[in-house]
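[1] here is my input; please provide its structure:
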Amino acid sequence: MSAVMTLPGNDPVENVVLAATTDGQAQLLTPAVLDLLADLHRRFESRRQARLAARRERQARFDAGELPDFRDDTRAIRDGDWQVAPLPDALRNRRVEITGPVEPKTVINALNSGANCFMADFEDSTSPTWANLVLGQRALRKAVAGTLDWMAPDGAKHYTLRPADEQAVLLVRPRGWHLDEKHVLVDDAPLAAGLFDVAVFAFHNAAALAARDRGPYLYLPKLESMEEAALWDDVLGHLEQVLGLPAGQIKVTVLIETLPAAFEMDEILHALRGRVAGLNCGRWDYIFSYIKTLRAHPDRVLPERGQVTMAQPFLRAYSDLLIQTCHRRGAHAMGGMAAQIPISGDAEANDAALAKVRADKLREVRAGHDGTWVAHPALIPVARRVFDERMPTSHQHHVGREDVCVGRADLLQAPVGTVTRAGFDNNVEVCVRYLAAWLDGNGCVPIHWLMEDAATAEIARAQLWQWLHHPAIARAAGRSGDAAGPLYLDDGEPIDFALLERALIGLPGKLADRMRLPGGSRINEAIGMLDRLCHAEELAEFLTIPAYRRLD
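    Prediction:
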């Protein structure tokens, strides 16, 4: 499809098509913005596609038996004596960061929460319907201007922003390189979703943020190599030039949430050294990536999600290496997410959940992390108290972690554990309930007192596939006999498709009053999708790619 996009009263923008309409988009997607989007697409789309092809080629090698390793061709970068650019004042103290979707009420509550920083998330916690994306960009524009408010539907409560100097520092996470934005076509091809998110936000807000020494600041997700980081650096450098910003004005923090990226932390920092402020332990996506990357290796099967904690050696090695790498280069080493939410009506269970949060944050600050993430405002005081007691300075760059000596085997060490019936059934429930909510436009869903997002749903879905396909994976790897048989629950029942079928059939009956759940009307659709994904011969790269086809 090729057409000319016109907006009332404005000049046309050639070969740019907006494939949907929603309230407020004309004020947001002006001809100047569309020109910028077209320019970015034409400059960088071929490089994006080349990087995605490189991902596929590398995964094919892993599927053929190769294992990830540190690169020989970049040894000089790892061994070199260099530092990233100095941090801006606003990003020196990041001891507690809160994350959440970009809908107005959440943006207000997060900026008012008392956290040091708020990551407004267009990726894992936002379902990318066109209406959600436009609403989110409008909310952030108003937040930067200080005019964002939200009225409860019943008129009982009016939410407004605190004064700017009392707000959390805003960071924005765009979608990853692997995702398209199907609602914006340039020269008949979909725009990269991440380019849409960053360019629209920067166009409308960069000058105001720069004038206040507040960025723009970004979180970059799902990177797998230094070349992907270099592509972002070039994109952001071009944006700075177009928008009249000084070079390096746009600062970024990179989530190390893929297994390949764990072997290129130095290289990623180096590629972004003029603008990078730190790396983050994106633990949930990292676990998902471990499963996905090593899916063809039958000796690398993970136990159920609840047993894959940061105490597992492969995750502890990843965290320690990230801290050592960042502090050597003058960057922040940010800790991971506490996904717990307050448990109402059960003080004992709530106390136990908060104790887990305290223990997790104490582990992080003792290890040398410079800050941490929480999913709910009620966890901010818990996390802050731990970091205030153990980190009196604004960060811990002085903790060099010279004791750390992490090698390839440490990052790949398969954890020990089991799969229980409850763990199997929980994976099915979490994936179905999250997917149903996501299809219904909700990307951040409380389930069993945990805030689930796309990353945790991906773990659930990928684990189910890995467990169910273990016999075929083992045979392809040359195993025979018992080694090529099914995996078993800890009670002795084989993990097979009959077990999955019983779990899927029984799930609707377990969900009392399911029509009141987020996305309750799409539970059956989500069950069908999960069933197809689990039966597929190949593990789908991302759950959100086939699901995105069903979104408006």
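[2] CA atoms for contacts and neighbours, from now on please.
    Fine.
[3] need the contact list for residue 543.
    458, 461 (CA atoms under 8 Å, 6 or more residues apart in numbering).
[4] actually, residue 503.
    425, 428.
[5] compare with the first, here's sequence two:
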Amino acid sequence: MERIRITDHAEGQDRVLTDDALAFLLELHDAFECSRQQLLQDRRKRRAALADGETPRFLEATAHVREDDSWRVAPPAPGLEDRRVEITGPIERKMTINALNSGAKVWLADCEDASSPLWRNVIASQVNLQDAIRDRISFTSPAGKEYRVTATETPTIVVRPRGWHLDEHRIVVDGKPMSGSLVDFGLHLFHNGRELIARGRGPYFYLPKLEDHREARLWDDVFVLAQDRLGIDRGTIRATVLIETITAAFEMEEILWQLREHSAGLNAGRWDYLFSMIKAFRLRGPDFVLPDRARLTMTAPFMRAYTEQLVRACHRRGAHAIGGMAAFVPSAKDPVATERALRAVAADKSREAGDGFDGSWVAHPGLVETCRAAFDAVLGDRPHQLDRSRDDVAVDAAALIDLSTTEGEITDAGLRSNIEIAIRYMEAWLRGHGAVAIHSLMEDAATAEISRSQVWQWIHNESVTSDGRTVTRERCEAIVAELAASFGEGEDDRFREAIELFRETALEEAYPAFLTLAGTERYLGDGARRPATGPVPVQVAADEPAEARTAA
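    Got it, this is the predicted structure:
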């Protein structure tokens, strides 16, 4: 393809980037890249307005969509009728096999927050999807352990492509990078769409990071063109949208309406939603400053408002409502802590099932049975509870953004935890690992975003920890210095770059919208810096004036 240039190479690339597949990607690019760029520009304007004090609201222009009781989304697609347990994770070969053997109803095959966008991962994800769908996937570890799919019934595969904001720097069209969203979506659909249909399921997707209904409309336009181009019946593609931004929370029914013939429901993407709340209101003063990350549970009033209004919107329109992530990682080495955590997971999933959700997420196979039991207790033999309308839930704009009633403190331990988790995750992400177990929790890009964003917000709001000390850049740098000494200097580690990236995204005056975007531009994209060498630099900076505010 004369207009397309591939700037890197990875094993399996010839299977994935065939001439016909690249021609399909080019057609998607030509049809939708201008619209994508316009929507990204509109995002930046909206974020600036929020930072300047604008309050999110339900749209007057789309009131007719919300007020019309007659419309519904398409009925559940084959393999998506029963979604009571969904397991998530990167499309690494071993983890793919573990997910297929997990007993979950759905596997969210993640090209986004649980995947580091190294080129080898982008290509391997597509190779592994091809092999998994065709029942030919296996893996042998360096120690000689063999992994094979042994389950008689495997989960329905739902692929999460990267968000609209992320580019694929290794596929360049007319000198500019292609959309990571269209690359992940297009390659999966092109290679696997017909095969999935032939096997009685279909090409299904999770759509991340949407900020309004127009971004959903763009996806719907992509689906229509792609199906027509490949000779697939319209409505065969189905998509579940993650409601993980505060602006999308005000347009849930509009998002369902835009995707209605392709809709598979909405998901309460709790971690990215928390990240979005912090990002949107980071300069609004103490009433919008949240306590330690560990205190931010789904029982917080603003999170209850979000999840209950999501279930109401979905069931009113005949769409599945899928609950949030359980991130705990069970450990045989600490049975007491594991048992305590499993009880908490069971309570969380029981609350979701009781609220009307039709299923929920787990990050580890060891949580599948706990989640299933909670939903079995409510659903019984029914595949879902779409008949539960939740008309008792009020559509309440104020409740969605009232953070002032959130209980909990900011503690020194919480500050240290945020800094450590952010740096450890960034280091693993730079080495190619998108989902990382840290202190018995599965961390991904979303949880790292919360960690670094809270640090930024606490500094710029001069927040005070429970021991009476103000959170300053100097204090954070001192913690970074302590952690740097504990990290050591492994031959292959990337802690130096991770600390640089943490400083850029958490300690500087400017606030980058996404650490993954900043990290890709700095280390993984065109003109990326070479890996740094030498000891990790330690800085102890003087306090900087809090009056200087920069809105991303």
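[6] TM value for the aligned chains?
    With the length set by TM-score structural alignment, normalised by the length of the first structure, the two chains reach a TM-score of 0.92; 519 aligned residues with a CA RMSD of 1.3 Å.
[7] for the single longest helix found in the second structure, packing partners?
    Ranked by residue count, the top helix of the second structure under DSSP state H comes out as helix 19-51. Under the contact criterion of 3 or more CA pairs under 8 Å, 6 or more residues apart in numbering; DSSP states H and E, helix 19-51 of the second structure touches strand 176-179, helix 180-198, helix 213-230, helix 270-280.
[8] the aligned residue in the second structure for residue 55 of the first structure: how many residues sit nearby?
    Aligning on TM-score structural alignment places residue 55 of the first structure opposite residue 43 in the second structure. Counted by other CA atoms under 10 Å, the residues lying close to residue 43 of the second structure total 17.
[9] residues contacting the closest residue to residue 43 of the second structure other than its chain neighbours?
    Excluding its sequence neighbours, the residue lying closest to residue 43 of the second structure (CA to CA, 6 or more residues apart in numbering) is residue 211, at 7.5 Å. Neighbouring residues of residue 211 of the second structure by CA under 8 Å, 6+ apart: 43, 245-248.
[10] tell me the counterpart of residue 112 of the first structure in the second structure.
    Counting by TM-score structural alignment, the partner of residue 112 of the first structure is residue 101.
[11] what about its match, how many neighbours?
    For residue 101 of the second structure, using other CA under 10 Å, the count is 18.
[12] double-check residue 290 of the first structure against residue 258; I have them as touching.
    Yes: under the criterion of CA atoms under 8 Å, residue 290 of the first structure makes contact with residue 258 at 7.1 Å.
[13] wouldn't the match of residue 112 of the first structure be in contact with residue 156 here?
    No: the pair residue 101 of the second structure / residue 156 is not scored as a contact, 11.7 Å apart, by CA under 8 Å.
[14] just to revisit the earlier point, in contact with the match of residue 112 of the first structure, which residues?
    Contacts of residue 101 of the second structure (CA under 8 Å, 6+ apart): 149-151, 154.
[15] if you map those residues onto the first structure, which are still there?
    Mapping these onto the first structure (both residues aligned by TM-score structural alignment, their matches' CA atoms under 8 Å) leaves 149-150, 154 still in contact.
[16] ok, and the most crowded of the residues you listed?
    residue 149 leads those on contacts (other CA under 10 Å) with 20 neighbours.
[17] can you give me the helices in the stretch 201-350 of the second structure?
    213-230, 246-249, 252-258, 270-280, 301-316, 335-355 (DSSP state H, counting those that start in this stretch).
[18] so for residue 427 of the second structure, which of those sits nearest?
    Between residue 427 of the second structure and these, the tightest spacing by CA to CA is seen for helix 270-280, at 19.8 Å.
[19] translate residue 259 of the first structure into the numbering of the second structure.
    Under TM-score structural alignment, residue 259 of the first structure pairs with residue 246 in the second structure.
[20] now the strands: where do they sit in the stretch 51-200 of the second structure?
    For the stretch 51-200 of the second structure, applying DSSP state E, counting those that start in this stretch gives strands covering 85-90, 106-110, 138-140, 146-148, 156-160, 167-173, 176-179.
[21] deepest-packed of those strands, please.
    Stretch with highest mean neighbour count among the strands of the stretch 51-200 of the second structure: strand 85-90 (a mean of 27; mean count of other CA atoms under 10 Å).
[22] that one aligns to what range in the first structure?
    So strand 85-90 of the second structure is aligned with residues 96-101, judged by TM-score structural alignment.
[23] hang on, the earlier thing: let's have the kept ones among the contacts of residue 101 of the second structure in JSON lines, adding distance to residue 485 of the second structure.
    As requested, these are arranged in JSON lines below (distance: CA to CA, whole Å):
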{"residue": "149", "distance to residue 485 of the second structure": "42"}
{"residue": "150", "distance to residue 485 of the second structure": "44"}
{"residue": "154", "distance to residue 485 of the second structure": "45"}
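[24] mind checking how far the closest residue in space to residue 74 of the second structure that isn't next to it in sequence is from residue 27 of the second structure?
    Excluding the flanking residues, the one nearest residue 74 of the second structure by CA to CA, 6+ apart is residue 261, at 5.1 Å. Between residue 261 of the second structure and residue 27 of the second structure the computed distance is 23 Å (CA to CA, to the nearest Å).
[25] more neighbours: these two, which one.
    residue 261 (19 against 15).
[26] residue contacts, that one?
    73-74, 235, 238.
[27] same question, residue 301 of the second structure
    399, 402-403, 405-406.
[28] among those residues, which are in helices?
    residue 399.
[29] across to the first structure, which of the contacts of residue 301 of the second structure hold up?
    Shared with the first structure, among the contacts of residue 301 of the second structure: 399, 402, 406 (both residues aligned by TM-score structural alignment, their matches' CA under 8 Å).
[30] how about the nearest residue to the alignment partner in the first structure of the first one, chain neighbours excluded?
    If I follow you right, that is residue 399 of the second structure. Matched to the first structure by TM-score structural alignment, residue 399 of the second structure sits across from residue 410. In space, and not counting its chain neighbours, residue 410 of the first structure is closest to residue 314: 5.7 Å by CA to CA, 6+ apart.
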